[in-house]
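> Attaching a predicted model along with its sequence, questions to come.
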Amino acid sequence: MDDAPLFDPSLDGWVQRNDEPGFIEMAGPIWERRGDDGLILGFVVRPMHCNRRGVLHGGMLMTFADQALGLSAWEANAGSPQATIQLDTHFIAAVDVGEFVQAETRITRKTRSLIFMSGSIHVSGRVVATAQGIWKTLQKERNEN
């Protein structure tokens, strides 16, 4: 990509997430907004997100899918602790630097201890990946005082 400016999500109604420190900081910033069906996440592809070919790295796309589906599952689970126990990602198309990637997610099934999620990841209306996963509800930590 040449020196064209990157898309600025804040000018289109997106709000930057303030996630806790850790691995996801390296993948961000991650943006969010509410859609008719719930939380939508997005990020602008930067050179640091790319592979040797100069397109979005599959690992970054999987990290984003895990974050998007996991946050939606967490919200559906009233903020209870949880862990990803399975994540399947299918890559469909390449994504270039400067493009804005969005994830829309949905719950496909929920039990007492598991949440089954699916989602589509797209850029400007074209699907670039799909993902399905399972999140396990964990017991809340007990206060040992």
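Arrived safely, thanks for sending. Residues are numbered from 1 along each chain as shown.
> from here on, contacts and neighbour counts on C-alpha atoms
Noted.
> Just confirm Leu41 contacts Ala103, I think it does.
Yes. Applying CA atoms under 8 Å as the test, Leu41 and Ala103 come out as touching, 5.4 Å apart.
> what do those two both touch?
Ala68 (CA atoms under 8 Å, 6 or more residues apart in numbering).
> More neighbours: the two, which one.
Leu41 (27 against 24; other CA atoms under 10 Å).
> and the helix or strand where the more buried one lies, what other elements does it pack with?
Using DSSP states H and E, Leu41 sits within strand 38-44. Contact partners of strand 38-44 among helices and strands, from 3 or more CA pairs under 8 Å, 6 or more residues apart in numbering; DSSP states H and E: strand 31-35, helix 58-76, strand 100-110.
> try this one next to it:
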Amino acid sequence: MDDLARFVESLLKQEESIIKYLDFKVLEVNKGFARIEIPYKKELCRRGGVIHGGVIMTAMDITGGIATFSVNDGIDQVTQELKVNFLEPMYKGPFTVEGKVIRKGKTTVIVEITFKDVEGKIGAIGLGTWYIIKDKSIEANKG
């Protein structure tokens, strides 16, 4: 794990409790690229011992968000769209998720994301759009 990946993982675990809960590890972050690892745990599985599709989408959303973060020239970002095609059931972990920025515009970033098992088999592929926030941050209504 490189220094940037260590920093991003630490920040995310402080800011986004789902990352800590799901035990995701940030392996690599470079400009326009991110790779994370997800363990195989029965708590993340659906019937039949395969990783739940919602967990796969969450991992892909997080990975695409990290890749976007690496090129974000604004102050925040949100997922605008995420389309995922599930190709194979995933049950051989740990799993690797890679996100690669394929286009950065003024307010949006497009990321291609793959979810693979320990043998390198692609279980899902996705395409996501992240909206870059330039002038205010997104916060939950705490009232």
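Arrived safely, thanks for sending. This is a predicted model, so every value here is computed, not measured.
> ok, back up a step: so which of the helices and strands packed on strand 38-44 of the first structure is nearest Val45 of the first structure?
For these, the distance to Val45 of the first structure is smallest for strand 100-110, at 6.4 Å, taking CA to CA.
> tell me the angle the closest one makes with strand 31-35.
Relative orientation of strand 100-110 of the first structure and strand 31-35, computed by axes from the mean of the first three to the mean of the last three CA atoms, to 10 degrees: 60 degrees.
> Report the aligned residue range of the second structure for strand 100-110 of the first structure.
On the second structure, the counterpart of strand 100-110 of the first structure by TM-score structural alignment is residues 94-104.
> now do stretch 52-59 of the first structure
Counting by TM-score structural alignment, stretch 52-59 of the first structure falls onto residues 47-54 of the second structure.
> Residues contacting the matching stretch, please?
Counting by CA under 8 Å, 6+ apart, 40, 42, 44-46, 86, 89-91 sit against stretch 47-54 of the second structure.
> let's go with 6 Å and repeat that
Residues outside stretch 47-54 of the second structure that contact it (CA atoms under 6 Å, 6 or more residues apart in numbering) are 44-46, 90-91.
> Can you give me the first-to-last residue distance of it?
With CA to CA, to the nearest Å as the measure, stretch 47-54 of the second structure spans 13 Å from end to end.
> Pull out the buried residues from that stretch.
49-53 (16 or more other CA atoms under 10 Å).
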